[in-house]
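Colleague: Sequence unavailable; structure follows:
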């Protein structure tokens, strides 16, 4: 029986990988200095929740087959130091995923935005069509109990993040997967804390493209000028497959795909989602499915959690939740809702939560991103700003940065909730965007406004 120890087991992907290894029959232990829900309950149910929070070098024993190191751990972590003393192999989770999938066809979905949605579409279609595959995806998807699966399947679909690999490896995660097929959805500056120069950020994607083997394929969104420029300037022996948004039409707030087989109704909407869908179609056909199979299965795809998720509707007005935090994601999401429901008012709420979004120097990148909203609201948590050692921006600064003179700022979660509850949502859609949770703001009362 293989035996692995997770340093920082509580993370979203880390705890899912731990659960996947338990499911595979491996012996798993772990440590962390904090574990939140749902990770805590899921680890506890599997019998691998650490009894005490903290780092314990005595957990690191010579009989371990390896250490899986999370990004949350520091380089001076005492468990990591003990593992190095004992010469136990230390893997980041992308290195471990590659270690477990060297004999598989590896498909990597990358890009500044859309990668979770594209990966989710592919997973849904493959499962619906009875294809055996492994996967790594960054969100919970309907019909999948885990965000990671590792088995003897011949193919693995991987959401490839450009963020740093681990405390020991400052390269993007997606370099480690050594893809056979790569899809690049879009390039828009993100992760300002580790890529303060946009040219360096762009170059990570150029390097990824160049890694495509001659026997593989590079699928890229030609609607994104930066992606198109890079993909067309790189000399590759591999097949290059450009894509744009899938043809579609909107009638009475519902989108359908225009296909050779007629109109195919779908739950997704918005230009970026139609681009995501077209990219996913190319991946699926590259793996052997035909377009008819894709269209058959896409009808029932409802989306990944927090990706344009319709969490409440009365049929006329809608409450949406989206993971959007970077400027390109924010603009695409707000634009999509307004385009889908042009006759309805749109109230858009954005929580600035990441290091990039809270950084005053990065703020100009948000100019115009909320222009489609009839009412634009920003939420900032002063404590989150202080933890990142940044300056708390005031309402006037944010209004100038977003180029919205009417933008409203809230810095207390209960005050934001009170304001949203005071609004009438007749002929009005509410869009909540954040990679956080508005400091655990309870949405149940807000949902009730959409009964």
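Modeller: Okay, I see it. Please read these numbers as outputs of a predicted model, since none were measured by experiment.
Colleague: Please count neighbours and contacts with C-alpha atoms only from this point.
Modeller: OK.
Colleague: And stretch 287-307, how far out from the chain middle?
Modeller: Distance, stretch centre to chain centre, for stretch 287-307: 18 Å (C-alpha atoms, centre = their mean, to the nearest Å).
Colleague: what distance separates the start and the end of that stretch?
Modeller: 25 Å (C-alpha to C-alpha, to the nearest Å).
Colleague: list the buried ones in it?
Modeller: Buried residues in stretch 287-307, defined by neighbour count with 16 or more other C-alpha atoms under 10 Å: 289, 293-295, 297-299, 301-307.
Colleague: could I get these as CSV with distance to residue 180 and secondary structure?
Modeller: Putting the buried residues of stretch 287-307 into CSV (distance: C-alpha to C-alpha, whole Å; DSSP: H, G, I helix; E, B strand; the rest coil) gives the following:
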residue, distance to residue 180, secondary structure
289, 17, coil
293, 23, helix
294, 21, helix
295, 24, helix
297, 24, helix
298, 24, helix
299, 28, coil
301, 26, coil
302, 28, coil
303, 26, coil
304, 25, strand
305, 28, coil
306, 29, coil
307, 27, coil
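Colleague: Let me have these in TSV, extended by distance to residue 8.
Modeller: Conversion of the buried residues of stretch 287-307 to TSV gives the following (distance: C-alpha to C-alpha, whole Å):
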residue	distance to residue 8
289	38
293	40
294	38
295	40
297	37
298	36
299	38
301	33
302	32
303	29
304	25
305	23
306	24
307	26
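Colleague: State the pair within those that is farthest apart.
Modeller: 289 and 306 (27.9 Å; C-alpha to C-alpha).
Colleague: Confirm for me that residue 91 is in contact with residue 68.
Modeller: Yes. The pair formed by residue 91 and residue 68 meets the contact definition of C-alpha atoms under 8 Å, at 4.8 Å.
Colleague: Just give me the residue closest to the centre of this structure.
Modeller: residue 116 (4.5 Å; C-alpha atoms, centre = their mean).
Colleague: how deep is the closest residue to it other than its chain neighbours tucked in, by neighbour count?
Modeller: The spatial neighbour of residue 116 that comes closest, neighbours along the chain excluded (C-alpha to C-alpha, 6 or more residues apart in numbering), is residue 138 at 6.0 Å. Using other C-alpha atoms under 10 Å, residue 138 has 21 other residues around it.
Colleague: tell me the secondary structure for residue 138?
Modeller: On the three-state scheme (DSSP: H, G, I helix; E, B strand; the rest coil), residue 138 is labelled coil.
Colleague: Doesn't residue 97 lie inside a strand?
Modeller: No. Read with three-state DSSP, residue 97 is helix and lies in no strand.
Colleague: Identify the spatial nearest neighbour of it, chain neighbours not counted.
Modeller: Looking at residue 97 with C-alpha to C-alpha, 6+ apart, the closest residue is residue 177, at 7.4 Å.
Colleague: Below is structure B, check it against A:
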């Protein structure tokens, strides 16, 4: 079967492309402005990507079009697809129909930490020889790809609450029907499709309705928004984490690189690993609890997590040109920004933390987080904001940072400013959920040239 994917460069749709290719289908796709790591992953898989959305991409007609949720009416390819009467479906529905049927689905949902937690859980199952499949919105260093079919009944999916497609406005995750579900946390986000937190909670409760009574819901015990969802009705056993009654981690080292893992009052084991921050400690506890439901002894899960090397674009080390450490991080919500910087600075011995930040998500561009943004950078010594393509006053929103903040509307000028300021032992964190105009490579080159 020939499958053509509209919006193939998105993290989810690129994973669908890999799964379809692995299942033996001919796969092509259309997108624009692709950037690594998904562009690289598709190229390495030999999947052809056509630039833009020209109707000619659908000639000769594919057997099925899989439509990404970034596609809208008025898009030339979408209009051509509809006019020609081509068979089409959404990415989540294709996944449900072609991959998830008859699998033990483990899903990870929540506003923050989905990719990292899902990658941890997949790593544990792989390391324990359980041969799972997965579809995750990022590429873990140990997994090597964002998606794989697997060779067992287990399939792990990052369960996104964003809408499914222009013709299906339900959240993606209602298609997955998990047997094991992690609920990491819940905050207001995706203001382009949700009016308020209650609207997101409604979708989360739709997800809870699909988990069988023989399944398991692993939930963050300290999240009031999730408590409210569960209070609407729950028919599945609950396992709490991140609280004293359930799975939780006590840091032996201040940067959370050495954790003592507890189940209630019971000490289960020690985890020594390379990740930082309290948020990753909570993610680890969720993964251990979910893995236990799938049959992995907690002590074995802890041993597996000791070898977990993280995920691309989640505080990913890019290089140390001239003694300046440069990280790439996907954080684009105030809570994610704050927790990432807290984890980075918890055990800092010397040097400063400089941040390059792009307010790129739909929610951020709309100014929804304008009032809380500055406080999320409390642990940064300098913040450089990319002041372009937003409808609100970025300098005014960041005024509380005083002379620690600078707004620039040109990528090259931003690179030059950071390169001039950074000195050996400093850390630079590039924060964006997009390509940031190629800033990452430009900054590495500028720092290397200066050195």
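Modeller: Yep, that arrived. Note that the structure is a prediction, hence the values are computed from the model and not measured.
Colleague: chain center to stretch 125-142 of the first structure, what's the gap?
Modeller: Centre to centre, stretch against its chain (C-alpha atoms, centre = their mean), the figure for stretch 125-142 of the first structure is 15 Å.
Colleague: Likewise for stretch 246-261 of the first structure?
Modeller: On C-alpha atoms, centre = their mean, the centre of stretch 246-261 of the first structure falls 25 Å from the chain's centre.
Colleague: same deal with stretch 376-383 of the first structure?
Modeller: Going by C-alpha atoms, centre = their mean, where stretch 376-383 of the first structure is centred and where its chain is centred differ by 21 Å.
Colleague: all strands for the stretch 51-200 of the first structure, in order.
Modeller: 66-69, 90-92, 105-110, 134-136, 148-149, 155-159, 164-166, 169-172, 181-184 (DSSP state E, counting those that start in this stretch).
Colleague: which of those is buried the deepest?
Modeller: Stretch with highest mean neighbour count among those: strand 181-184 (a mean of 27; mean count of other C-alpha atoms under 10 Å).
Colleague: That one vs the second structure, average distance?
Modeller: Taken over the aligned residues, the distance from strand 181-184 of the first structure to the second structure averages 1.2 Å (mean C-alpha distance after the TM-score superposition for the first structure).
Colleague: and that strand, which stretch of the second structure?
Modeller: Alignment of strand 181-184 of the first structure against the second structure: residues 180-183, by TM-score structural alignment.
Colleague: Which stretches in the stretch 151-300 of the second structure count as helices?
Modeller: Along the stretch 151-300 of the second structure, counting by DSSP state H, counting those that start in this stretch, helices occupy 197-208, 224-231, 278-293, 298-305.
Colleague: can you tell me the mean distance of the longest one from the first structure after alignment?
Modeller: Looking back up the chat, that one is helix 278-293 of the second structure. Mean for helix 278-293 of the second structure is 0.7 Å (mean C-alpha distance after the TM-score superposition for the first structure).
Colleague: Go through that helix and flag the buried ones.
Modeller: For helix 278-293 of the second structure, burial by neighbour count (16+ other C-alpha under 10 Å) applies to 278-291, 293.
Colleague: That helix maps to which residues in the first structure?
Modeller: Against the first structure, helix 278-293 of the second structure falls on residues 271-286 (TM-score structural alignment).
Colleague: which residues are contacting the matching stretch?
Modeller: The contact list for stretch 271-286 of the first structure (C-alpha atoms under 8 Å, 6 or more residues apart in numbering) reads 114-115, 117-119, 121-122, 125-126, 181, 183, 185, 219-221, 241, 243-247, 268, 290-291, 294, 332, 336.
Colleague: Just the buried subset of these, written out for ChimeraX, thanks.
Modeller: Here is the ChimeraX command that selects the buried residues among the contacts of stretch 271-286 of the first structure (16+ other C-alpha under 10 Å):
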select :114,115,117,118,119,121,122,125,126,181,183,185,219,220,221,241,243,244,245,246,268,294,332,336
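Colleague: if we can go back for a sec, and the residue nearest to residue 97 of the first structure, how close does it get to residue 161 of the first structure?
Modeller: Taken as C-alpha to C-alpha, the span from residue 177 of the first structure to residue 161 of the first structure is 11 Å.
Colleague: Can you tell me what the residue nearest to the centre of the first structure aligns to in the second structure?
Modeller: Match for residue 116 of the first structure (TM-score structural alignment): residue 115.
Colleague: Was I right to think that match contacts residue 134?
Modeller: No. Using C-alpha under 8 Å, residue 115 of the second structure is not in contact with residue 134; the gap is 11.3 Å.
Colleague: where along the stretch 301-450 of the first structure do the helices fall?
Modeller: Using DSSP H, counting those that start in this stretch, helices in the stretch 301-450 of the first structure cover 327-340, 355-358, 382-387, 395-402, 413-422, 444-448.
Colleague: Tabulate the strands of the stretch 51-200 of the first structure in JSON lines, adding columns for distance to residue 254 of the first structure.
Modeller: Output for the strands of the stretch 51-200 of the first structure, formatted as JSON lines (distance: least, C-alpha to C-alpha, whole Å):
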{"stretch": "strand 66-69", "distance to residue 254 of the first structure": "44"}
{"stretch": "strand 90-92", "distance to residue 254 of the first structure": "42"}
{"stretch": "strand 105-110", "distance to residue 254 of the first structure": "27"}
{"stretch": "strand 134-136", "distance to residue 254 of the first structure": "30"}
{"stretch": "strand 148-149", "distance to residue 254 of the first structure": "32"}
{"stretch": "strand 155-159", "distance to residue 254 of the first structure": "28"}
{"stretch": "strand 164-166", "distance to residue 254 of the first structure": "39"}
{"stretch": "strand 169-172", "distance to residue 254 of the first structure": "38"}
{"stretch": "strand 181-184", "distance to residue 254 of the first structure": "27"}
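Colleague: And stretch 232-245 of the first structure, how far out from the chain middle?
Modeller: With C-alpha atoms, centre = their mean, you get 24 Å for stretch 232-245 of the first structure.
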